[in-house]
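Participant: Provide a 3D model corresponding to the input given below.
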Amino acid sequence: MADKNAESTIKKWVATQSKEIMEKSKLLINLDEVEEKEASWLIPGYLPKGQICIMCGDGGAGKTTTWCALAASVSTGGKVFFDQTPDEFVKAEPQKVLFFSSEDSIEYVLRAKLRKSGANLKNIFSVSLKNPQFADVKFNSSLLKDIVAEVKPALAVLDPVQSFVPDNVSMSQRNEMRSCLNPLIALGEEFGTTFLIICHTNKRMGVYGRKRISDSSDIWDIARSVLIVGNVPGSSQRYLSQEKSNYGQLSQTALFTIDETGAHLEEYTDRRDADFVRESDFENRQAPQRQDAEKFIVEYLRNGKRLTSELDEAAQAAGISRSSLARAKTELRKKKLLGSKSEGFGQNKAFYSYLLEQRT
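Facilitator: Next up, the predicted model:
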């Protein structure tokens, strides 16, 4: 009997303690008291406000130029190049931007990129890589929380992801990565900050979308929007493809170019990262045949102009396919090595191919 009384007393005590803990911490919420809200956007359709988003791409694809263009537009209240909002409906106010970069120097690279992109530099804040405390900025650190609380940025960029993962966390461990990223969700909700995490893509051929992100699939899962930046095969253009969106349909892919003043929109397309990856893989598989065709053309025309029809016949006799020959001609024209012209009129008109003067 004594044991039963003791057990009953313990249960009552535990129940009382649990109730007190929940009351003190306000652990539970009643959904009847929760106000429903629609998603708001930093960049309509592409980057939701107050959420974790990621941008990834190969080295040299234009990630830094792209996020600098984004930061510049947020700092001025202007329109970033990939935003599809009609100009007359753009009503954003200038907002603050915070960034951390362990890949590029603020003094030598990033300030100039931001300035040339038209940024209001007074609205952009960072921590110098030369500052010893930079190493303490981690996704779950109190230092990052304090900085965000002080600046209250609309956008915070962390480039690249590996620099801000705590030392005791393995990116390949799902639970560990999710735990260290969770504090960003709370910061986003509290301060309305959109966190843009910059990632590298892996080098595996034939993979696209989710499988393109290096090191951790957890980053994809926790992100509300995923953007992939890449090179358009056979072109000087780049692409920005939205591969994931939790708050609506995927936005169109932006094709853009980069010059000294930043990124510039060329057009929109419905093609996605997978389409460009397949096209690139195809070109890589065809590259040896094209390169052999290029060498044949250069050697055949070394002594001067020749009839284009004769060039085509000679290439076919050498076992070069029409498609490889066409790609080789296109590539040589891009390199400004191959020219063509017509001579004569009417039935006597003939087309010639010749080598241009090579430029070093």
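Participant: could you use CA atoms for every contact and neighbour count after this?
Facilitator: Noted.
Participant: the longest helix along the chain: which residues count as buried?
Facilitator: Using DSSP state H, we find that the single longest helix of the chain is helix 273-300. Going by neighbour count (16 or more other CA atoms under 10 Å), the buried part of helix 273-300 is 273-274, 276-281, 289-291, 293-294, 296-297, 300.
Participant: return the member of those residues nearest to V127.
Facilitator: Each of the buried residues of helix 273-300 was checked against V127 using CA to CA; the closest is D273, at 32.9 Å.
Participant: hang on, the earlier thing: just checking, what packs against the helix or strand just after the longest helix of the chain?
Facilitator: Counting by DSSP states H and E, the element after helix 273-300 in chain order, helix or strand, is strand 306-307. Using 3 or more CA pairs under 8 Å, 6 or more residues apart in numbering; DSSP states H and E, the elements in contact with strand 306-307 are strand 350-355.
Participant: this one as well, want them side by side:
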Amino acid sequence: MSGLEFEILPSESSQPESELKTELTPRAYLLTRLADVKPERPLWLRPGHIPKGKIVLIDGDLATDKSTLALDIAAHVTTGTVWPDGSAGCDPANVLLLTAEDGLADTVSPRIRAAQGDASKMFALSEVFKDGKEVAITLTDALPQR
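Facilitator: Modelled structure (predicted):
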């Protein structure tokens, strides 16, 4: 981590209020001690398989149908239909798709329709602009910060 500076900010539970910093510096990181985190049960989109409200990454070798799998999952999410194993579907919801390889018009759209998904609930992030110029898509640049 050569050249990376960071500052560890105290948690409220470990420092008196008078010692807490109120403004973060541009390179400040908030570290959370896992012993201080109360475990919670996850919410599931597909019980035991796909967590609700989380980023899900599908990774694998070339030509192993990752895109087809992702679009089939998206189709189930957009329609709320039962999963292939017969387990209950979720409430219909929107899906944000990031794809770097497949064309929207010749691959993604036909596949989502073939899987009987609701294309009106599918959104593909295709371009990101920063300072008026197109930049590579990264989640840190593309999505608003809280």
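Participant: related to what we said a few turns ago, identify the residue range in structure 2 corresponding to the longest helix of structure 1.
Facilitator: Under TM-score structural alignment, there is no match for helix 273-300 of structure 1 anywhere in structure 2.
Participant: for stretch 114-123 of structure 1, same thing?
Facilitator: Counting by TM-score structural alignment, stretch 114-123 of structure 1 corresponds to residues 112-121.
Participant: any buried residues in the matching stretch, and which?
Facilitator: Buried, per 16+ other CA under 10 Å, within stretch 112-121 of structure 2: I112, Q116, G117, D118, A119, K121.
Participant: just stretch 327-335 of structure 1 next, same as before
Facilitator: Within stretch 327-335 of structure 1, the residues that count as buried by 16+ other CA under 10 Å are R327, A328, K329, T330, E331, L332.
Participant: am I right that the second one sits in a helix?
Facilitator: Translated: A328 of structure 1. Yes: with DSSP: H, G, I helix; E, B strand; the rest coil as the criterion, A328 of structure 1 is assigned to a helix.
Participant: mind listing what D61 of structure 2 touches?
Facilitator: Contacts for D61 of structure 2 (CA atoms under 8 Å, 6 or more residues apart in numbering) come out as none.
Participant: helix or strand: which one has it?
Facilitator: Per DSSP H and E, there is no helix or strand for D61 of structure 2.
Participant: so how far is L45 of structure 2 from the spatially most central residue of structure 2?
Facilitator: Structure 2 has I55 as the residue nearest its centroid, 2.6 Å off, counting by CA atoms, centre = their mean. I55 of structure 2 is 12 Å from L45 of structure 2, where distance means CA to CA, to the nearest Å.
Participant: what of K52 of structure 2?
Facilitator: According to CA to CA, K52 of structure 2 stands 5 Å off from L45 of structure 2.
Participant: give me the more crowded residue out of the two.
Facilitator: More crowded of K52 of structure 2 and L45, by other CA atoms under 10 Å: L45, with 18 against 14.
Participant: aligned partner of that one in structure 1?
Facilitator: Taking TM-score structural alignment, the alignment pairs L45 of structure 2 with L42 from structure 1.
Participant: nearest residue to that match other than its sequence neighbours?
Facilitator: Leaving aside its chain neighbours, L42 of structure 1 sits nearest to K49 (4.8 Å; criterion: CA to CA, 6 or more residues apart in numbering).
Participant: surely the one you found is in contact with T194?
Facilitator: Yes: using CA atoms under 8 Å, K49 of structure 1 is in contact with T194, at 5.2 Å.
Participant: contacts for the match of stretch 114-123 of structure 1, please.
Facilitator: Applying CA under 8 Å, 6+ apart, the external contacts of stretch 112-121 of structure 2 come out as L71, D72, A74, A75, H76, T78, T79, A93, N94, V95, S109.
Participant: and it, end to end?
Facilitator: Length of stretch 112-121 of structure 2, first residue to last, CA to CA: 11 Å.
Participant: return the distance of it from the chain's centre.
Facilitator: 20 Å (CA atoms, centre = their mean, to the nearest Å).
Participant: quick one: Q95 of structure 1 from V137 of structure 1, how far?
Facilitator: According to CA to CA, Q95 of structure 1 stands 22 Å off from V137 of structure 1.
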